[in-house]
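Q: Have a look; sequence and predicted model below, questions after that.
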Amino acid sequence: GGEGGLPFRPGMSGVHTHMTNTRNTPVEALELAYPLRIEEYRLIRKSGGPGHHPGGDGIRRSIRFLGERGVASILTERRARAPKGLQGGHDGRTGRNTLRRHGRSRILPAKATLELRRDDLLVIETPGGGGWGPPRPRGA
């Protein structure tokens, strides 16, 4: 997701995903290891909290399951409570997990184990980081 803003710089976007000891698991590694296709992978613009040093933006991943049946575990944070801004900075946006199956969407909890079927789409949106310090007035 997005890193929180710091006293000396804005937060970085799309980092701290805590997956495989890398900043971000490469799409190719996931697609080679599992029966899935990454259909969308992008920053969620303006998901970081405003501040003198704004929080970094989170990531949106849309993952299509290609196997007949499978199981996925989701272990995420900051779905109910936003990442807090500090020293007058504003909160970042919460994350969200969504399962789309047969044209219907279902919001998933932060932690879940779910059965997947062919063509299910799992959308994972990571939170934006909180901002640091009061936002600057426009034009300042």
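A: Great, that's in hand. If you're wondering where the values come from, they're calculated on a predicted model, not measured in any experiment.
Q: going forward, measure contacts and count neighbours with C-alpha atoms only.
A: Will do.
Q: Show me where the protein has its helices.
A: Here the chain has its helices, by DSSP state H, at 27-33.
Q: Tally up the residues packed near V15, please.
A: By the criterion of other Cα atoms under 10 Å, V15 has 18 neighbours.
Q: Distance check, it against D57.
A: In this structure, V15 and D57 are 9 Å apart, going by Cα to Cα, to the nearest Å.
Q: Show me whatever sits in contact with both of the two.
A: Residues touching both V15 and D57 (Cα atoms under 8 Å, 6 or more residues apart in numbering) are G1, G2, E3.
Q: okay, which residue is most central for this protein?
A: With distances taken as Cα atoms, centre = their mean, T126 lies nearest the centre of the chain, 1.3 Å away.
Q: thought that one was touching G95?
A: Yes. T126 lies in contact with G95 (Cα atoms under 8 Å); the separation is 4.5 Å.
Q: dropping in the other structure now:
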Amino acid sequence: AQALPGEIPAASQGTMNNLAMGESGEGGARPWDYYETMAGGMGGHRHGDGLAAVHSHMTNTLNTPIESLEEHYPLRVRRYALRRGSGGEGAHRGGDGIERELEFLAPASFTLLTERRRHRPWGLEGGGPGAAGENRLNGEALPPKFTGHARPGDRLLLASPGGGGYGLTENEQKNREIGKLS
């Protein structure tokens, strides 16, 4: 951004929000495994707002439809929605992340490999940061990188980061101008 002012967007979610889970099949249980990367917000830029609920800076990744997930795995999708307001403020807002909450219907192991849970995606040219992501099991916060075990009925929530905002809003620009006059 310093080398090419105005050409670089604010920070995007900065993570693939990796979730791997499954069960080995011990004790007669049906073995299964599943891996997904989850979308988040892109940073705003000088030409417009950042995109919401997209995979940023990576390719060949699709969204797994809820119906397929529930049909083929012992999981129930309890929530899958935009994480409204998670994009950073600015003349051009950062894109919003998503919230995806899964309920386990059978015992499973899971691993999270996520980023931007402590450090928020930064804004540029006066834009605000996007919201940091969150990982929760039954409402309890989990670290960005974690391996755990779930029982039937447990709920795992991944809330992906929003993108950073770009530029000052009109009110911020006016306030700066007023400050210069006083």
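A: Great, that's in hand. These figures come from a predicted structure and were not determined experimentally.
Q: What does the TM-score come to for these two?
A: The TM-score (TM-score structural alignment, normalised by the length of structure 1) is 0.87; 133 aligned residues with a Cα RMSD of 1.9 Å.
Q: Now which residue in structure 2 aligns to the residue nearest to the centre of structure 1?
A: Residue pairing (TM-score structural alignment): T126 of structure 1 is matched to S160 of structure 2.
Q: Roughly how far does the residue nearest to the centre of structure 1 sit from I74 of structure 1?
A: T126 of structure 1 is 12 Å from I74 of structure 1, by Cα to Cα.
Q: Ok, I63 of structure 1 next?
A: From I63 of structure 1 over to I74 of structure 1 (counting by Cα to Cα), the distance is 13 Å.
Q: what does G131 of structure 1 give?
A: 26 Å.
Q: Tell me which of these two has more neighbours.
A: Counted by other Cα under 10 Å, G131 of structure 1 and I74 do not tie: G131 has more neighbours, with 33 against 14.
Q: Confirm that N175 of structure 2 lies within a strand, as I assumed.
A: No. Counting by DSSP: H, G, I helix; E, B strand; the rest coil, N175 of structure 2 is not found in a strand; it is helix.
Q: tally of neighbours for the equivalent of E40 of structure 1 over in structure 2?
A: Using TM-score structural alignment as the criterion, the counterpart of E40 of structure 1 in structure 2 is R79. Neighbourhood size, R79 of structure 2 [other Cα under 10 Å]: 14.
Q: contacting residues for R79 of structure 2?
A: Per Cα under 8 Å, 6+ apart, neighbours of R79 of structure 2: E99, R100, E101, L102.
Q: Would you mind measuring from the aligned residue in structure 1 for the third one to D119 of structure 1?
A: Read that as E101 of structure 2. Mapped onto structure 1 by TM-score structural alignment, E101 of structure 2 lines up with S62. Distance of S62 of structure 1 to D119 of structure 1, given as Cα to Cα: 12 Å.
Q: Perfect, I'm done here.
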